[in-house]
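Undergrad: The following comprises the amino acid sequence and a computationally predicted model.
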Amino acid sequence: MYENPDGVKIGLEVHVQLNKLKTKVFCGCTTDYHNDPPNSHVCPVCLGLPGSMPVINKKAVEAAIKVGLALNCKIEEHTQFYRKNYYYPDLPKGFQITQYDFPISSQGYIMIEGEDGEHKVRITRAHMEEDPGRLVHEGTIDKSKYTLIDYNRSGMALLEVVSEPDLRSPKEARRYLDKLRNILEYLDVFDGNLEGALRVDANISIMGGQRAEIKNISSHKGAERALLYEIVRQKNVLRRGGVVVQETRHFDEAREITLSMRTKEEAHDYRYFPEPDLVPLKISEWAPAIKETLPELPDARRLRFVEQYGITDDHAKALTSELKLAIFYEDVARKADPKMAAVWIVDVLKGELNYRDLTIDAFKKEDILKIIELLAVKRITEDGAVDIIRTILDKGGSPEEIVAEKGLLKVEGDIVETAALEAIKENPQAVADFKAGKEKALNSLVGAVMKKTKGRADARAAREILVRKLDE
């Protein structure tokens, strides 16, 4: 059972941009604006000009229902849009079209890897709304001399996924975000690599204080760091005899601190009322047909990988954590030993990619297949295989070219035995230590053999030869 001595409670409101749609949620403006000049993808509707009328994008509603189903939510009988009234420069018409009493879906959950094993995080609701524009501050938000506004983003379809305060640590919050993003990418409704695609508002409280809301966090790492800072801040306030008040705070990513923005608004402050230009939608009858189109989701694919390919659950979790990685592995596993493929893709290749901040797209399936083939027929060593992967990522080239250029073909027999005899002769202290019962001394002798053979000897074979020679 996970101990939570500070009584940390975290709930997340995640704003997901449904950016795989061709047009915005209430107008015909294109969603492909990310590389274009500011304010070049706008019209009277998304600029909120007087007399303009919104028209609902049916594909956006279908995508929202698809997400609700994937999050194990109940799809409501009907849904309705409201006006959420507040003034902010990025909201030109003075209100946001969103949902209030009648969201698209509610009462769902996500299973994550918690602090003490599998942990269920309840989803309160997932509702649709329009994205406001983007504010660009000169410097940090609290010291900016001016602010620019880009309305290209205004009117993009958003889905706000609201969780219950079931998260108990910043680490769990990050895992929740990772899992949510993974599900969204499997559904093909969202491209997480685009700017503004996923933004987080985090609500956090600790025992003895009220909750604070941290607004507009733009990354999973940022969410974890903001929450870590906020726990320390709130604990320090209570330790000094102060009161943790309910408020809205901003996360300054450059300084990794949160700053007070305003006291927290309540729902009645926004004066919600039904959007008069959009009629309620009866959506429950859409759900069965949409459910039939759902792809295989991460948890289902993980279980299938374990059963079909005989790999470990840990490897299956890692392989299904990204859709592209899961597809890459399955393509390789159909042509090579599945267990060997899982080990080399998860334990080696993925680590080398992460170190270089690269994705699986940076490596060819044919290259990992060739490396596994060379390992299977024992033409290269494991060290040689790692060298090939690193060289491909750093300099390019094919496995065959790198093997020939670096002379990585595995050596056996007399060559290894000769190297072992030389290592024994040149390292008398290690030999004496080994014979005195210090098993670790053998590692230095194995290292000497590997050095002499330029990493082309099999380490296990070298160890066996050394032990035999030392016993003679």
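TA: Yes, it's here.

Undergrad: CA atoms for contacts and neighbours, from now on please.
TA: OK.

Undergrad: and the gap between Leu135 and Asp150?
TA: Note on Leu135: its distance to Asp150, by Cα to Cα, to the nearest Å, is 7 Å.

Undergrad: Comparison target, given below:
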Amino acid sequence: MSVEQSIRNKYTVVIGLEVHAQLLTESKLFCSDSTAFGANANTHISPISLGHPGTLPLLNKKAVDYAIKMGFACECSITEENIFARKNYFYPDLPKGYQVTQDKAPICVGGKVWIKAKGETEEKAIALNRIHMEEDAGKSIHTEDSTDTLVDYNRAGVPLIEIVTEPVLRSADEAYAFLTEVRKLVRYLEICDGNMEEGSLRCDANISVMCKDAKEYGDKVEVKNMNSIRNVHRAIEHEAERQIQLLEKGEKIISETRDFDAAKGTTSSLRTKEELNDYRYFPEPDLSPLIVDEAWIQKVKEEMPALPRELAKKFTQEYGLPEYDVQVLTDNKDIALYFDDLCQRTKNYKSASNWIMGTVKSYLNDKNLAINDFPISPTNLAGLINLVDEGKVSNTVANQQIFFKMLENRGSDAETIAKEDNLIQESSSETIQPIIDQVLMELADKVKEYKSGRKGLMGLFVGEVMKRSKGKADPKITNELLQQTLE
């Protein structure tokens, strides 16, 4: 049952997120086992990932590079001396009985992620506490028709970064925007595919509520097992209302870990919340301190790609695009880069945006293709846009005829096709005027109606001229000549 808005307004919702991103390395964090998704259960394992006695870990350098990249993207400070730790707890899918992670010395400290929540006009910086590296656990599989639980250790040891916010988010909308931005960042950096449904991006939400005039946060509840950004939003909304209802009844919030049921949209208790001392952190004795020196940091910095916020600023300020266009174009890195390349070859930035968001994306969706597989180069698409701008072909002819010819003939340019297919617009009044005279003579009755006030008939006249010229008459010139003739 929903809480009335007047009651909801008495409280502030406090949210902190812990986002785990599975890194796109070919091997695990401390051994050479494959990280490929979708393999048969327990085929990507070894004595090291299973924690057999006497085995020793060796750190994956590529995973460190990826963690540093995310730190740069989030404006973090990079830690020079990194210490790994053992986090001790038991689950069936944690074969060693502990997880190797970072505790006192995370790879990235502080930082922020910029978001714009739904309905907001200004950006907000979401402060980060840290980004640290750790290994993933395995996966428990609960079968519906049996009381048995199966365990797949393929994921055990896969490298993760955990992005931990400060408790500064104040709504489900802000959490939604934050996760959307984080997913966009890891995809731009190409360090994680961001697919929550496959578990490569996972989020736990710490949620509490407090009266608006309170000085201290309320008791927090951690919600787990949310497999989409939308479900994170739903879980936060439900949990905030559940806690407010309890407080309104005078009941106490139990600090616990809860599960989210996507089918019902509700949370349920899993276990009481662990405290830090429950994990008994201590330095990992089998790993030396990791020293990240200035030369290493500089090398990673040189590999940084353009980020979505930088491109959004460029598209807004240099290309003068509206916010909606910018959001759509920067949602996918490859589309954003294709568009930026396109804009180096045409000055009609808005037309370029319309082509990408409309005709091009429609074609890609229909064919289930990525922009990297699109057969028309930015140079040739710019040629088509410029052909329309120069008045040589109409937008309709460009969209419905030339574009598809360019798709069929990879590498062909728009002007060559237009000339070969006799599609170049006729802009000479000497050619168009005789057609106009013939149309107006045959539609004399309509001309009388037009002159008596039915100005809407102009569309009929233009259509007839275009039809008889087989679409080659320049619509603008046609309109001008028609108006002059009818006067």
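TA: Here it is on my side, so go on. Bear in mind that the values here come from a model prediction, so they are computed numbers and not experimental data.

Undergrad: Strands along the stretch 251-400 of the second structure, start to end?
TA: 256-261, 266-272, 282-283, 290-291 (DSSP state E, counting those that start in this stretch).

Undergrad: quick one: which of those is nearest Arg468 of the second structure?
TA: Smallest distance to Arg468 of the second structure across these (Cα to Cα): 63.6 Å, for strand 256-261.

Undergrad: before we move on, back to that, what about Leu135 and Asp150 of the first structure, which has more around it?
TA: Neighbours around Leu135 of the first structure and Asp150, counted as other Cα atoms under 10 Å, are more numerous at Asp150. The numbers are 18 against 14.

Undergrad: picking that back up, okay, and the common contacts of Leu135 and Asp150 of the first structure?
TA: Common neighbours of Leu135 of the first structure and Asp150 are listed as Asp90 (criterion: Cα atoms under 8 Å, 6 or more residues apart in numbering).

Undergrad: ok so, going back, just the strands of the stretch 251-400 of the second structure: most buried one?
TA: Mean neighbour count (mean count of other Cα atoms under 10 Å) peaks for strand 256-261 among the strands of the stretch 251-400 of the second structure, with a mean of 19.

Undergrad: count of neighbours near the nearest residue to Asn395 of the second structure once chain neighbours are set aside?
TA: Nearest residue to Asn395 of the second structure in three dimensions, chain neighbours excluded: Val388, at 6.0 Å (Cα to Cα, 6 or more residues apart in numbering). Counted with other Cα under 10 Å, the neighbours of Val388 of the second structure add up to 18.

Undergrad: give the contact list for Val388 of the second structure.
TA: Ser394, Asn395, Ala398.

Undergrad: aligned partner of it in the first structure?
TA: Under the alignment (TM-score structural alignment), Val388 of the second structure pairs with Leu375 in the first structure.

Undergrad: Need the counterpart of Arg170 of the second structure in the first structure.
TA: So, by TM-score structural alignment, Arg170 of the second structure is matched to Arg168.

Undergrad: roughly how far apart are that match and Gly209 of the first structure?
TA: Separation of Arg168 of the first structure from Gly209 of the first structure (Cα to Cα) stands at 15 Å.

Undergrad: which one of the two has more residues nearby?
TA: Between Arg168 of the first structure and Gly209, Arg168 has the larger neighbour count (other Cα under 10 Å), namely 21 against 18.

Undergrad: three-state assignment of the one residue sitting closest to the centre of the second structure?
TA: Most central in the second structure under Cα atoms, centre = their mean is Lys184, positioned 3.6 Å from the mean C-alpha point. Judged by DSSP: H, G, I helix; E, B strand; the rest coil, the three-state class of Lys184 of the second structure is helix.
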